[in-house]
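Q: Let me see the structure of the following:
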Amino acid sequence: MKSKPGYLVLVLILIISYIINAQTVIQKHLTVNDGLVQSQVTCMLEDRGGNLWIGTFGGLSRWDGIHFENFHTQDGLPSQDVRCSFEIQDGTLLFGTNGGGLGIFDRGSFTILDTSDGLPDNTVRTICQNIHGQIIIGTDRGLCIWQKEIVDTMSIPKKLRGPLITSLSLSPAGDLYCGTYRDGIIIWRSDGKLEYINKATHDLPSNRIRAVMAAGDGKIFVAMIGSGIAVLNNKKKTLWNIENGLPVNSIRTFYQDREGDIYFATLGGGVALYNNGQLKFINKTHGLANNTVWSVYENKAGQIYFGSYEGISIYEKNRLTIYDNAVGLTQNIVTAIEQGQGEEIYMGTYGGGVNILKAESISALSGLGERNVWCISSIKKDELYIGCDSGLFLSTKDALRKLHDKNGLPQSDVYAIHQTRSSEIIIASYDGLFRLRSNVPELIYQDTNPRRSQIFSISETSNGDILLGTRSGILKWNNDKPDTVSVMQLLKEHHIWSILQIADGTTFFGSNSNGLFILENGQLDTLTTKNGLSNNTIYGIIEDDKNYIYLSTHKGINILERKNEIWHIRHLGFNEGLPSEECCQGAAFRDKDNSLWWGTIKGAVRYNPRRELSNSIVPQVHINHIWMFEQEISLPENGDKIEFNHNENYLKFNFIGIDLTAPHKVNYRYRLSGIDKNWVESSRRFVQYTNLPDGQYLFEVKAANQWGNWSKADGLKFIIQPPFWKTWWFILLAIAAISISISLLITYRVKQLMAIERLRTKIAADLHDDIGAGLTEISILGEIVTQVLPDKTDTDVSGMIEKISLRARELIDSMSDIVWLVNPHKESLFDLIARLNDVFETLLEANNIMFNPVNVEALKKVKLKMEHRHHLYLILKEAMLNSIKYSKCRKILLQVAVNIKSMQITLQDDGHGFDTNESHTGNGLRNMRERASILNGKFSIQSGKMQGTVIRINTKLTS
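A: Here you go, the predicted model:
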């Protein structure tokens, strides 16, 4: 009886809690239609790589925000029925199953720990880690300690070795609370002692414990099978059950989030959210997929996952709330939103009048019926101006009446109502601009252009000017000249839906289909879909308390943030929880609590920007697949390199940046060393490279969340081996083979040249010794015969003998030239000049001619090929002979100019000379020219009567 007042208060709290939750707070779900392995979700875990692991009655799923990868017994899972999950410090994942033991997932594969390895029982219901870092496993036959392939039961107190363990919870003090199926709660204190909480010690309604949780504030929450909840706080105990407010008595589990809120997952009653003694219920009427909830989990970004019998429902606490006809709106198309002088929110609808949201209860404003409402303004307490498709209405405490102009005529559509700083009320309508004087509309302006008379928005600037957005440009009503409305030349022909000027004077204009115009310091800028907007029709513009700009469009909400003089844009759409992405013109509002409201064609949205998910959590980026042609390659461990053959150079990389909150808004930068000079930005999750040359590579990728914050890069090193003909050993062998071949060729060539040289030497010697000696002998014998013949010997015989002797001497001279030519020791240019000197020495002396070769010692190093020497010798020989025989010269000068690749030989005499233009019947000049041509050289002659003769030979220098 003592607890009745407490029960009564609790009942009232729970009833109130039910009432205030007439709203949709869950908009996103994960189901089998998305790829989930099975609908009944028993446990969840976000691993350190960012993946969400989901245990069900029908297998295990891993979700990276985009794809589901499912695991079954054929993939190594011990049992299809997964009951709990846990990640240890090194990243190894543990999955407790019903009847299959413990599944240990490490480096991409499962191993199984079961009774054959020492596990007390093959049903594992709960896992935790104690203050000593030991992994404690709760089974249907007690606890055990698992330490990498070792199962320890002997360190477990005897009282905890046998009972069926249903739940484990570690308190902040390090005490382990163990819920059992029959024995209540056994507390394994950090000092090793045991204490008990059960029917006998604490008067619990039942010893059959479903779940236990040691909360951060010291309270102990106990869920008993079919008997509700007991909350223990020191020696105080509070019992909750279906009789005093809980929706059901069956509580499946507890979960405490990082803000300290505690969630009760129930079997049939949805989720109860407990905070500071208050309960708030979340069930199917609020968007929960199913009222039977087995598990609750908070991810790193702060999203709460409810694992139910119909998949996962994603709850973003107090971030987005939807109000539609399911919670009491008369119509879903919300066209106007306004806050009253109190906390009430007025929502105008298309065809449903005005709805009033007060204390989370929705009611309709009487009197408007099914009118279309375009705008609402709460200017005075208890007075509400309502712009409709049939004029302007005023709602007061006592009545709703229509306001007429002074002629008693009703106005047409009223789109905006605004009270200026001077307290004047102005009205934008389809037929011009009006002001209210004593609640009587008076026409201020009506343009001759009917499109410019259609006014949709009103905005007051910092200097008190009124800007009006029309179907054809912008009107400005000057506050200093209240009766003058002018047409701004700016955006003169554009249809303007919305206008906002912020504190620094920047003015935003939302157009019908041309995007957002931004006027700043006299400069006009434009943002469109090309710059990242989701749509170019801007229905509403509002600013939050942190100076973010929000645009309501035909395709969701665009959020603008100025970063380094650049507008960064992100979006709120259907994936983020909007009931519809199509917003309504004029239905954009910021309330007194700085929450933002928008009207859509499927209800009103309240958005709390302070509850926006953390932008500091960047995506976890992973290279998850690599393909060589169409074959998947196993990824290496510990950063090892992958090696490919030279023809395995068509590679495709798949990667993902895991962001569970906004997976479709992740952007990427990647680069391949040696190929991409700079980072390449992309929204795609793959890239391929073809015909990669051999070499060492590093592929890197990083990811950014929707706020543009980038992760660190993940990298993969690989090598494309060169073909065997580019390998060091092949090159070394090739160099060795080429070197040996060259060496053999050189050796062979040297031997060949030496043999030729020996042959030439032998030929020269033989010609000199044998043929030369024989010709000399013939010549001498001829002379002797001539001398010994009688004086009266026949003249013919004597002449013939002289001819034989003369011919023999000529042959001796020719043979002497041949012997000199083939002699390998006479190959220099110096030897050639010396030969000329030897040959003509007698004739020169006989004709008293001086032969002067200039600087011939320097020509000893200039080597000439035999053919080259032969033609040069004959050219010079012919030239010198002509000078001696015909020129009557006294001096012959020979000069040789040699550079690296060519030489010039000049032979000059001081004789009588000749006219080069006269024809000459001899062959001497023609032969000299032909020989010079054979040498690819040039032959020139310069002469004149009594001017001497100069012969020049220009030829390449060959040796």
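
Q: can we go C-alpha only for contacts and neighbour counts from here?
A: OK.

Q: Just give the nearest non-adjacent residue to Gly91, would you?
A: Distances taken as Cα to Cα, 6 or more residues apart in numbering place Arg48 nearest to Gly91, at 6.9 Å, with adjacent residues excluded.

Q: Not counting its own residues, what contacts stretch 870-881?
A: Contacts with stretch 870-881, where a contact means Cα atoms under 8 Å, 6 or more residues apart in numbering, come from Leu821, Leu832, Leu836, Ile892, Leu907, Gly924, Asn927, Met928, Arg931, Ala932, Leu935, Ile951.

Q: Please generate a structure for the following sequence too, so the two can be compared:
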Amino acid sequence: MPIRNRVVNTTLCTICLFLFCASIPATADEPTLARLSFWAPTERMDEFAAAYAEQITPLLKKHGLAASSERGRTTVDSVFARLFSFATPTAFSTRKDSLWDDPAWQDLLQHLGADFRSESESPIRCQFTLYQCPAGAGRQTPAGPGTRRGEWLTFGVQDGLSPEIQAVLSDRDGNLWITGMRDVARYDGENVVTFTQADGLAGDRFFTSSLQDRDGNLWFGTDGGATRYDGESFVTFTAADGLAGDYVISIQQDRNGHLWFGFDAGVTRFDGETFKTFTVQDGLSGDTNELMLHDQDGNLWFGYGFNELSTWNGSEIKGITRYDGKTFKTLTGRDGPIDHPVFSMLQDRHGHLWFGGENRVTRYDGTQSETFTMQDGLLEGRILKIVEDRDGLLWFGSDLKGISRFDGEKWRSSPADSADLRWRSDPTDLTDLRFTTFTTADGLLNDQVRDIVEDDKGYIWVGTIGGGLSRYEGEHFVHFTPSDGLPSQFVYSILQDSTGTMWFGTHGGLVRYDGEDLATFTAKDGLAKDMAQHIVKDIEGNLWIKGLRGPRVTRYDGKVFNVLTLGDSLDIGYVGNPVVDRKGHVWFPASPYGAVCYDGQNWKKISTEDGLLSNHITSLAEDRNGHMWFGGGAGASRYDGESFTSFTLEHIGLKGGVASIGEDQKGHLWFGDFAGSASRYDGETFTAFTNQDGLKSGPVLSFLNDRKGHLWFCIWGGGIVRYDGLVFQDLHHRDGLIADTVHQVYEDRDGDFWIATDSGITRYRPSTKPPTVHLKEAIADRSYGPIRELALPSSQRLVIFTFQGRSFSTPPDRMVYVYRFQGHEDEWQSTRQTEVRYSGLPTGEYLFEVKAVDRDLNYSNPVSLSLTIHPPYRQWTLVGGLCLALMGLVIVSGYAFKKRHDLFVEMEEELQTAHDMQMRLMPTSSPELPGFDIAGRCLPANHVGGDLFQYFPLDDRLVVAMADVTGHAMEAAVPVMMFSGVLESDIGHGYGLEMLFTSLNRTLCNKLDDRTFVCLAMSELDLSTRTFRFANGGSPYPYHFHAATGEVSELQVDAYPLGVRPDTAYTAIEVQLEPGDRIIFYSDGIPEAENVAGDLFGFERTAETIRQGCTENQSAEELIDRLFGSIETFVGSAIQRDDMTCVVMRAE
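A: Got it, this is the predicted structure:
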């Protein structure tokens, strides 16, 4: 009977395992296919087939090449082809090189050429190329932050990109595809993934042709054909398929969805099934087609670029060719729009055609042409690229001198040291040139432009030879410095008047900017001083200008400057920003005398005699209730028109004195200090904010509440920090600010922000383009990948969600995320981490949502995951039903089991042997250490299992490890034995816990499959100091019994199990053990022990059993007996379903 029961159990397990495996979709790795092609006369193809079998096949076999049974695409009639299968593209390249280097192969090709080619001295035309293969993963590297010069941000080798860029493509998902000399890289703002021949691309050099078709496929033109990438595989088309050649120069798609490929031997049209080639015989002006254009009327235009158009045919250039779907028409310089070679073409939004030549561009409106040259401001060189951006600006890329830009309406030139349209104080500096230019003097790293593209967010990207990939930032940042007409680089305040004129307070006077010119006013013009530090506008439109020190202030009515004296000629040492209240009164901080108010006729001084907390007032503000606030070195005072209420620095929560006061959209008051902190007052309580919340170090000199309700913190030395009520984001010199020494921010009527710094002015236009975010994976008992729904048993203690935002304007390390977990915590929370963790979730329905927030506080659309936590017995419902159904099968098949009795006896003996081997991996006795009582025990659920514990005595330390491998029985036993060896080897290196976990994890990620990982709990006990250090990777939290209080607590340390992610960081915690304390390790089989009713032993019952045993001062061995005995009583006759392991350490 025992044998019979074991037979039944073994058979059921085998059948269940079979059904489980059968439920997993069978996937066969798609092979890498290469095609060997020979060109022979069509009429002699049978003859060549015989030669192939007799002469070529034997030599191929010597090189280990046997034709595949795969049937490929139909080739042209003159091609004889066979497919060959390889494990990887690299394996193909290796085998091909070996074949081509074989002299016998070269002799054979020469011999076949003599037989099958008209040129008897030439070898037969033969081609061995990649045909199709699964796309390799590519080489992924984190994208660097780029290098900023002027208003250009450039990415090069140090950022993961090639410096030699041939073409740039922006796909529909917002990724950039950068074609280099020998690779193609995908850049998404977070990572750069580089693809080469080893990943399945054809050819070994890539040219200026790439395209995304209407189906989303990417096409790359190479010297080995055209390669199509659908996100999963690469498929290559060559001359054997019907292309005009293998050297693909250009790619275009017409309105019918047909693809056109340009070669040096004509153009080929591909309709998805067949290829058709057009040459000069069909009407083309030349065979070399460098570029193609599809216009709004459906016509195709062909240009001949560097070759055909550079030569003269008599007295005429061969011109460009237009194809209307039926006929080709060549337009020459005599009867067409151009009289020069063409290297680029574009049709703008008005329908005008632009043709780029050498040192010139021509615009053609369908009836007449207009040519622009270097005399109009166009840069020297061949115009290789023309792009129209979403604002209608035209960008022209030169192969010698950089970029020229034309706005179509207004032509202005840039000074040599600028990177955008500039405004100068001296109008004689403006010249009548027609183009704005961008060169290395403006921030490009190289002037040899190969491509220009606008991405889906509106950014302009430029690919250069030797200078990498550059992004234009001038749309967002424009700087004003003394070279543009400012009298000083020190700018303190900014204001816009009712006419839209901008006013700047600088160290060298008051500056007016009307949109074109800068004009400066000083003491010679009537100012009290040359220095204008603060500007404020009263309700009558007058400007009030105040310097840093002294009693005098200037009022300007638009015509005349009038100088007034504050109060009684007070010798004021410091004056902060003045304020105009709702009554029209003008208030000035007047330290050390308090504050001064001017009501239009009289001056009034407010001081401690009137109720101020201190006379050292440095900041003022009026709140929405009309109350005046006075801030200074001692704190802040509120004046309601009748009395003062004061708040000390300690009450406010600041340390460095009140430097500024502002109000947000909710009416909350904000106080900034001189030490980089701020405090918010909601009318009842103060809440402090520091660097830990997102602020930067430095005095908070001013606030701005913008139209969106974002609060701007101006931090001298720390740049700008913005806060929307949930997220803090910063803006500083690395992003494009002219300097981080910010005094003030002003929002103009157009929504642009003007930022005053110690190095000039930055006009900043925030991006409104939101980032994207994707859920990378959900991790519990294993990684589930980027799923949208997940169900887990309540016995799963830890759930982790990982995510990543993407934005070209915000580096990954500066992206902020807001998330919520409905059903657990419904409020949105923010984090800069790319993962969140939840443990001990009760049964129920949950929804996890996350958004990415970029530097301009733009929020992405949320991504979400629905999580169901169910009782653990659900996972046994299906198994139980299956077992009941299969039991009948077992009974009916009793005779067959009897016949195989002897076989199962043998199996029993082998399993017992395996059991003995696994038990020998674990200690047979406990270590005897002075001052400690230690014991451990493992009860496998089967003959063999996935649990393991070990002791490692190391000098005056003891390392205890307890592991649990996913799965049960033999499924887990083999990885357990492997892990035991790896663990013992790494322990010998003397690593600390953190390094030991990292090393083990890296090894297991390489050794284990995706569904197998190891939960590991490990401790290091210092015998002399009784210090206990602990690290954990997915195991249940150990219990710590505190003898002094009689309480049991968990040692909570979270991290991924070993083998899940190679980049996991592991940390350790430290506990000081007191006499009578216990540490109890246990595997999940203990709390998940289940009785016949489906109830779990549970964590609470486990902790209580441990507490009772420790309270009764049981030894380590007795405590284990008590725990296992309680479990045995609880489960009764139920089958043990998981291994159970427990290790107890008792400090005496």
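
Q: Could you tell me the TM-score of the two chains?
A: Laid over one another, the chains give 0.59 as their TM-score (TM-score structural alignment, normalised by the length of the first structure), with 684 aligned residues with a Cα RMSD of 5.4 Å.

Q: before we move on, back to that, in JSON lines, list the contacts of stretch 870-881 of the first structure along with distance to Ser614 of the first structure.
A: As requested, these are exported to JSON lines (distance: Cα to Cα, whole Å):
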{"residue": "Leu821", "distance to Ser614 of the first structure": "98"}
{"residue": "Leu832", "distance to Ser614 of the first structure": "97"}
{"residue": "Leu836", "distance to Ser614 of the first structure": "103"}
{"residue": "Ile892", "distance to Ser614 of the first structure": "104"}
{"residue": "Leu907", "distance to Ser614 of the first structure": "98"}
{"residue": "Gly924", "distance to Ser614 of the first structure": "104"}
{"residue": "Asn927", "distance to Ser614 of the first structure": "100"}
{"residue": "Met928", "distance to Ser614 of the first structure": "98"}
{"residue": "Arg931", "distance to Ser614 of the first structure": "95"}
{"residue": "Ala932", "distance to Ser614 of the first structure": "92"}
{"residue": "Leu935", "distance to Ser614 of the first structure": "88"}
{"residue": "Ile951", "distance to Ser614 of the first structure": "97"}
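
Q: Next step: those restricted to helices.
A: Leu821, Leu832, Leu836, Gly924, Asn927, Met928, Arg931, Ala932 (DSSP state H).

Q: on that earlier part again, ok, the residue nearest to Gly91 of the first structure touching Thr92?
A: No - using Cα atoms under 8 Å, Arg48 of the first structure is not in contact with Thr92; the gap is 10.0 Å.

Q: And Leu467 of the first structure, which helix or strand is it part of?
A: strand 466-470 (DSSP states H and E).

Q: residues in the second structure aligned with that strand?
A: Alignment of strand 466-470 of the first structure against the second structure: residues 628-632, by TM-score structural alignment.

Q: Can you tell me the closest non-neighbouring residue to the residue most central in space within the first structure?
A: Per Cα atoms, centre = their mean, the C-alpha nearest to the average position across the first structure is that of Arg669, at 1.6 Å. Distances taken as Cα to Cα, 6+ apart put Glu681 closest to Arg669 of the first structure, at 4.4 Å, once the chain neighbours are dropped.

Q: Count the neighbours of the one you found for me.
A: Glu681 of the first structure: 14 surrounding residues under other Cα atoms under 10 Å.

Q: which stretch of helix or strand covers it?
A: Using DSSP H and E, Glu681 of the first structure sits in strand 680-682.

Q: Mind telling me what element Asp730 of the second structure is part of?
A: Secondary structure from DSSP H and E places Asp730 of the second structure in strand 728-731.

Q: What is the subsequent helix or strand relative to that strand?
A: For strand 728-731 of the second structure, the following helix or strand on the C-terminal side (DSSP H and E) is strand 742-747.
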